[in-house]
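Engineer: just coords:
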């Protein structure tokens, strides 16, 4: 068991417009399992600059960053590492003695999950920070034929042009690989919505849904019912959270410990 909370306890946190429970449950479960003197708390804010200044001033060790802050936070940091610089999107901040460095563990999680998949054309819905990470991971892994579907024309076109992909305003048309990187299907107002039409799902081979909550979105249920290969938001969330945990603590949990933390976080 970890020590009681005291002056030496290190704080990690998350910033999101709609804070969830996955990160808090995942990280705190592993702190307990490994006896680490850390605690993790989810936050939201309307003052991003103030929140980042607080991380620096209070010595908060790490911060997960979710929409809509993944791009807006970049000018407030001291530097970017790994794929965060290329993607221009940050989902993880590490505080090294007052120096705030940005990382992107969404990218590394996606690279790992898509590695065994066949390199087929894809249709990706979304253009935000997470979409940047997923689309870049796909192209870097050899999925070079694809289309970005995004209502935000400026963001969608910019992402597509940077990666050498096509752009369209709506998620219409068929592709062997369908990828949802929007809130459609997420717990809340859009939780009953289907990110792609049934006809598109029927024509696809593989479906990826980056939505982590609920664990089974309408898109995933439809894809599984149609016998399609799927990559789930829960899988993405676990791998990216594990990478964050290692960055924050320098400790890599065992596979069984990670599985137990994932089950607890999703429970």
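Structural biologist: Thanks, I have the structure now. Nothing here was measured: the structure is a model prediction, and the numbers come from that model.
Engineer: only C-alpha atoms for contact and neighbour calcs from this point on.
Structural biologist: Will do.
Engineer: what residues are up against residue 204?
Structural biologist: 174-178, 228 (CA atoms under 8 Å, 6 or more residues apart in numbering).
Engineer: can you pull out the strands in this structure?
Structural biologist: 10-15, 38-43, 62-65, 79-80, 92-96, 99-103, 122-125, 146-149, 166-168, 177-180, 206-209, 229-231 (DSSP state E).
Engineer: still on that earlier bit, with neighbour count and distance to residue 38 as added columns, please give the contacts of residue 204 in TSV.
Structural biologist: What follows is the contacts of residue 204, written out as TSV (neighbours: other CA atoms under 10 Å; distance: CA to CA, whole Å):
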residue	neighbour count	distance to residue 38
174	18	47
175	21	44
176	18	43
177	26	40
178	27	38
228	18	40
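Engineer: residue 255 is nearest to which of the strands of the chain?
Structural biologist: Shortest distance between residue 255 and the strands of the chain, using CA to CA, is found for strand 229-231: 19.1 Å.
Engineer: got another, please set it beside the one above:
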């Protein structure tokens, strides 16, 4: 199927992130081309979020993916929240219908999908490091997947206890001496940039754990994921989560759903063989 050349009827979709990368653009544009859709996708960053969302609304841009640090700050700038985004109080996707903006959270459903395909045991405790917008989605996914014995580890004395209380978890301002069977990182530790070499949990905790989740997607092989794989632990990587949430965004933006084979093909193009192979095993 041939994609139409870019013209006045081409629909634009975009992302807003504090640290924009290329993987999202590669995945969305690959799917547009493969399905012959007259869309184009471009990543942006901004130092003026209200102005950026105002331009998104006024220019009729169809969809916008929201990444940290904007997932919570964007909420007052849109018109309505889809129920899961409202409950989680975090938005990672905005749909623009003729200037009316609806906020969604596709992080939540992506994490739930990966949890269902994983060996994670809901009867066992977990540690979750972080309390921002993505942490809210992951905590919600864990709670609704049946996990009840969780501890939120976050320095923020407001958002940390609030997130823990919302789902009946415990809160600690810093890592405890003892780990847990499931370790979850929802902070920038390990992300490309100044935190690239920092491991979110100590080596001893990783070796004692049964499973590790790291939602950092750039790179997929964070220091934490590398340590977990070296220790023979099952993992969920941020790249896997990013692909699944992006595919749900794609369907919201275009109204069409790519099949499993095409999703894996696009994941291979955007994120490489490891992510594609792991998704093929999970989906």
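Structural biologist: Received it, and whenever you're ready, just let me know what you need. Being a predicted model, the structure only gives us computed values, none of them experimental.
Engineer: sorry, back to before: residue 241 of the first structure: which of the strands of the first structure is closest?
Structural biologist: Nearest of the strands of the first structure (CA to CA): strand 62-65, 8.5 Å.
Engineer: among the strands of the first structure, which is nearest residue 71 of the first structure?
Structural biologist: strand 62-65 (9.5 Å).
Engineer: with the second structure overlaid, how far apart is that closest one on average?
Structural biologist: Its aligned residues in the second structure lie a mean 0.2 Å from strand 62-65 of the first structure after superposition (mean CA distance after the TM-score superposition for the first structure).
Engineer: hmm, who's touching that strand?
Structural biologist: By CA under 8 Å, 6+ apart, strand 62-65 of the first structure touches 11-16, 90-95, 244, 248.
Engineer: stretch 145-164 of the second structure too?
Structural biologist: In this structure, residues lying in contact with stretch 145-164 of the second structure by CA under 8 Å, 6+ apart are 112, 115-116, 121-132, 136, 139, 168-175.
Engineer: equivalent range in the first structure for it?
Structural biologist: Per TM-score structural alignment, the counterpart of stretch 145-164 of the second structure in the first structure is residues 141-160.
Engineer: now the helix ranked longest in the second structure against strand 39-44, angle please.
Structural biologist: Scanning the second structure for the helix with the most residues, using DSSP state H, yields helix 238-254. Angle, helix 238-254 of the second structure to strand 39-44, by axes from the mean of the first three to the mean of the last three CA atoms, to 10 degrees: 130 degrees.
Engineer: and the residue mapped onto residue 223 of the first structure from the second structure, how far from residue 91 of the second structure?
Structural biologist: Aligned counterpart of residue 223 of the first structure in the second structure: residue 228 (TM-score structural alignment). In this view, residue 228 of the second structure and residue 91 of the second structure are 30 Å apart by CA to CA, to the nearest Å.
Engineer: over to residue 16 of the second structure?
Structural biologist: From residue 16 of the second structure across to residue 91 of the second structure, the span is 12 Å (CA to CA).
Engineer: of the two, give the one with the bigger neighbour count.
Structural biologist: residue 91 (30 against 24; other CA atoms under 10 Å).
Engineer: can you lay out the contacts of residue 204 of the first structure as a markdown table showing distance to residue 60 of the first structure?
Structural biologist: Converted to a markdown table, those look like this (distance: CA to CA, whole Å):
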| residue | distance to residue 60 of the first structure |
| --- | --- |
| 174 | 46 |
| 175 | 44 |
| 176 | 43 |
| 177 | 40 |
| 178 | 38 |
| 228 | 42 |
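Engineer: between those, which sits nearest residue 207 of the first structure?
Structural biologist: residue 178 (4.9 Å).
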